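> quick one: sequence and predicted model below, then my questions.
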Amino acid sequence: MQNIVLVGFMGTGKSTVATLLAERLGWNKVDLDTSIEEAEGASIPQLFTEKGEPYFRQAETAALRRELEGRTGQIIATGGGAVLAEANRAIMLANGLVVALTANVETILSRVQNDPNRPLLQGNAQKSVPELLEKRKHAYDFAPAKIDTSDKSVEQIVEEVIRLLGAK
């Protein structure tokens, strides 16, 4: 048994897929953002506002280590930017099957544009989503597996991840 680490841009379905996948496999689901909030005693938007993105990224690396190293049978739903640090990518690859979830711009916008808990989208999501996607277009390339979630149900995505796990 190993871990499954779901990475991808915001709105690609990481949390939703992780919940059903954990149910199906009987594994623990860990939402990395929730883990960070519990450890820091503050919400993600608060951390960004009060301590800044660099501080948040350090807390993210600490949470990845805490949740992955020496553990198995976990489904980890990461935040969209967790892949930006080389250290984070190394932790993920060393401790689980990393699956990148992708989606097209329209799908992402329909899923995230009205979510107040997304600090990087405050203002104009129509403008910032395509810009961020462009900036991060290669950020998920390190993942050995990729699934486009744009036109798939959560059940279909979960089945694909389970097939990938069996093939590993």
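Arrived safely.

> C-alpha from now on. contacts and neighbour counts both.
OK.

> quick one, strands of the chain?
Under the criterion DSSP state E, the chain contains strands at 4-8, 28-31, 74-77, 97-102, 145-148.

> I'd like those strands as JSON lines, with mean neighbour count appended.
As requested, the strands of the chain are exported to JSON lines (neighbours: other C-alpha atoms under 10 Å):
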{"stretch": "strand 4-8", "mean neighbour count": "27"}
{"stretch": "strand 28-31", "mean neighbour count": "19"}
{"stretch": "strand 74-77", "mean neighbour count": "26"}
{"stretch": "strand 97-102", "mean neighbour count": "22"}
{"stretch": "strand 145-148", "mean neighbour count": "16"}
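
> okay, pairing it with this:
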Amino acid sequence: MNIILMGYMASGKSIIGQKLAQILDWQFIDLDEVIEEKESLSVTDIFNTKGEIFFRKVENQCLSEVLINSNKSVIALGGGTPCYGNNINLITKNNNVTSIYLSVGIAELTKRLFHDKANRPLVAHISNLDDMAEFVGKHLFERLSHYNQADIVLNANSDVDTIVKTILLELF
């Protein structure tokens, strides 16, 4: 079995995934890191030099490979991964996967993203909190239909330890 964590940028997928994998003694896989290793470029550099369409093609290839080659892994997806190509079907139709949507409110996402925007190509250009909130709200609305296809939808507005405990209770 694999656990897939999906959700918007800055929803905590990587930090929660690392902690969950550590507790379960499973492998942790960050899909963005797999892509960066494959392309020998950061996600930001891939977006800037090769474009989003190229990135999404590589993302789909990497997701397919990870799902085929992994077991007992916690996999953190990029925020857009479930929303492009056939990625959501690769996730939801896979009997070896339990998917979890980490749902975080717009206000909290806005705050987290504004402080980390330099590392986030999709929001790096946004210069104030109001514009960030507007972008996040619209973007999240567009992605919700994909995220809500997860096996488990979890409110992830609390601290990491609480979220990890809740996931463990849901799964086991």
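Sure, I can see it. Because the structure is predicted, anything quoted here is derived from the model rather than measured.

> returning to what we had before: could you dump the strands of the first structure to a markdown table with distance to Val158 of the first structure?
Shown next, in a markdown table, are the strands of the first structure (distance: least, C-alpha to C-alpha, whole Å):
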| stretch | distance to Val158 of the first structure |
| --- | --- |
| strand 4-8 | 11 |
| strand 28-31 | 13 |
| strand 74-77 | 11 |
| strand 97-102 | 11 |
| strand 145-148 | 10 |
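
> tell me which of these lies nearest to Gly166 of the first structure.
Nearest of these to Gly166 of the first structure, taken as C-alpha to C-alpha: strand 97-102 at 10.8 Å.

> which residues of the second structure does the closest one align to?
On the second structure, the counterpart of strand 97-102 of the first structure by TM-score structural alignment is residues 98-103.

> quick one: residues in contact with the matching stretch.
Counting by C-alpha atoms under 8 Å, 6 or more residues apart in numbering, stretch 98-103 of the second structure makes contact with 1-8, 11-13, 91-92, 147-148, 150-157, all of which sit outside it.

> and what of stretch 120-133 of the second structure?
Residues outside stretch 120-133 of the second structure that contact it (C-alpha under 8 Å, 6+ apart): 44, 47, 106-107, 110-111, 113-114, 117-118.

> wait, what's in contact with the residue nearest to Arg111 of the first structure when sequence neighbours are not counted?
Leaving aside its sequence neighbours, Arg111 of the first structure sits nearest to Gly11 (C-alpha to C-alpha, 6 or more residues apart in numbering; 5.6 Å). Listed by C-alpha under 8 Å, 6+ apart, the contact set of Gly11 of the first structure reads 103, 107-109, 111-112.

> again, 7 Å this time
Going by C-alpha atoms under 7 Å, 6 or more residues apart in numbering, Gly11 of the first structure touches 108, 111-112.

> among those residues, name the buried ones.
108, 112 (16 or more other C-alpha atoms under 10 Å).

> and of the contacts of Gly11 of the first structure, the nearest to Glu134 of the first structure?
Using C-alpha to C-alpha, these come closest to Glu134 of the first structure at Ile108, 13.3 Å.

> with that, I have no additional questions.
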